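Novice: got a predicted structure plus its sequence, pasted below:
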Amino acid sequence: MSLAAEAFVSQMAAAEPWPENATLYQPLKDDQILLSDHASSLAVQAYLRMCGLPVQVVCRANAEYMSPSGKIPFIHVGNQVVSELGPIVQFTKAKGHTLSDSLDDVQRAEMKAYMELVYNMLLTAELYVQWCDDATAAEISRPRYSSPYSWPLGKILAYQKQWEVRRKMNAIGWGGKSLEQA
């Protein structure tokens, strides 16, 4: 998100209090959600609970396609839709809810850097293991990811997701790594 867009969202968010009917969307919990998506959803839920903000969790088969960024989880608060943990934290901060008020600017910057590093490395490793390296893991992930969709669409979407992950792995230099190297 650009700085101008972030500033606009912050101003809009600050103008309204947190509603009681805020909704967090994620894929189907028992059938479809992947480990990385479940971890992201739990992180958002934990953060919102720690801030004392009510949120209702709704599972939808097409949650990934409902999200403005194509990434999950995402929240619907009033007339705002925000996806991914970082932007959700910024959004709640704009509404006056934060967990880092007691930290100075350097500590806050270090905390954010460490969180991003750990999140990106763990997510990358998990995606690699789940979709790219082991044929068995890919055979488990494809049916799980495509489970809510009928035959040709489910198969197409699962392979599309696998190709997307492989492109990402190749872009960051993980395409040729073995499971031990990841």
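Specialist: That came in fine, so what should we check first?
Novice: every contact and neighbour count from this point should use C-alpha atoms.
Specialist: Noted.
Novice: identify the residues contacting stretch 104-123?
Specialist: Here stretch 104-123 makes contact (CA atoms under 8 Å, 6 or more residues apart in numbering) with 36, 100.
Novice: I meant stretch 72-89, not that one.
Specialist: 13, 18-19, 21-26, 37, 40-41, 43-44, 47, 63-64, 67-69, 71, 91, 98.
Novice: try it again with 6 Å
Specialist: Applying CA atoms under 6 Å, 6 or more residues apart in numbering, the external contacts of stretch 72-89 come out as 22-26, 41, 44, 64.
Novice: separation between residue 50 and residue 145?
Specialist: Using CA to CA, to the nearest Å, we find residue 50 at a distance of 30 Å from residue 145.
Novice: this is the other structure I want to compare:
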Amino acid sequence: MSLAAEAFVSQIAAAEPWPENATLYQPLREDQILLSDCASSLAVQAYLRMCNLPVHVSCRSNAEYMSPSGKVPFVHVGNQVVSELGPIVQFTKAKGHSLSDGLDDVQRAEMKAYMELVNNMLLTAELYIQWCDDTTATEISRPRYSSPYSWPLNQILAYQKQWEVRRKMNAIGWAGKSLEQTD
């Protein structure tokens, strides 16, 4: 979608009030959700509650594949689907709901910097530990991630996820790091 089309859709979305039947989608809570996805989902839930916006949480085994960005969690609000914390915050702000209205520009910039630091460093380190340490990946991440699927799909999807994370680690220069260097 072009930037102009996204801006137009955002303006239309802003005109509509927050519906009572908004839904937050995430992976299965008991069997499948990984630590980073759980943290992201809880962050979105906390934010929406702090804004007094009703949302129903729906756990799906294929939530990652339902998401427009391929990342969870995501919300379905009216005819809009928005994924990940940052875009969800921007979407709610466009609808007139914000927690940062009382902050000045410097405080808002500091808040965004801290949020980016957490997302870029801590979540990346957690992904590294989950998927790039072969022991952890074999014992925890692969079986948990693939639990809702039958063989051979469970094996294929788990290895696909591990390769995706390793490609990301390569791109940011973390591929050759040891666990001690990620601290």
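Specialist: Received the coordinates, thanks. Just so you know, these numbers come straight off a predicted model, no measurement behind them.
Novice: TM-score for this pair?
Specialist: Overlay of the two chains. TM-score (TM-score structural alignment, normalised by the length of structure 1): 0.95; 181 aligned residues with a CA RMSD of 1.3 Å.
Novice: now go through the contacts of stretch 72-89 of structure 1 and say which are in helices.
Specialist: Mapping these onto helices (DSSP state H) picks out 41, 44, 64.
Novice: number of residues surrounding the residue lying closest to the first one once chain neighbours are set aside?
Specialist: In this case it means residue 41 of structure 1. Among residues not flanking residue 41 of structure 1 along the chain, residue 73 sits closest, at 5.4 Å (CA to CA, 6 or more residues apart in numbering). Taking other CA atoms under 10 Å as the criterion, the count of residues near residue 73 of structure 1 is 28.
Novice: so how far is residue 138 of structure 1 from residue 73 of structure 1?
Specialist: According to CA to CA, residue 73 of structure 1 stands 22 Å off from residue 138 of structure 1.
Novice: kindly report the same for residue 150 of structure 1.
Specialist: The gap separating residue 150 of structure 1 from residue 138 of structure 1 is 19 Å, by CA to CA.
Novice: same question, residue 89 of structure 1
Specialist: 32 Å.
Novice: need the ones in helices among the contacts of stretch 72-89 of structure 1 in CSV (columns: neighbour count).
Specialist: Below are these laid out as CSV (neighbours: other CA atoms under 10 Å):
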residue, neighbour count
41, 23
44, 22
64, 19
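Novice: now do the strands in structure 1.
Specialist: Taking DSSP state E to define them, one finds strands in structure 1 at 23-26, 56-59, 74-77, 80-83.
Novice: I figured residue 59 of structure 1 hits residue 26, correct?
Specialist: Yes - using CA atoms under 6 Å, residue 59 of structure 1 is in contact with residue 26, at 5.0 Å.
Novice: just the helices in structure 2 please.
Specialist: Under DSSP H, structure 2 gives helices at 3-15, 35-50, 63-66, 85-94, 105-117, 123-132, 134-136, 142-146, 153-171.
Novice: turn those into TSV, including distance to residue 77 of structure 2.
Specialist: Putting the helices of structure 2 into TSV (distance: least, CA to CA, whole Å) gives the following:
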stretch	distance to residue 77 of structure 2
helix 3-15	9
helix 35-50	12
helix 63-66	14
helix 85-94	10
helix 105-117	24
helix 123-132	26
helix 134-136	36
helix 142-146	27
helix 153-171	28
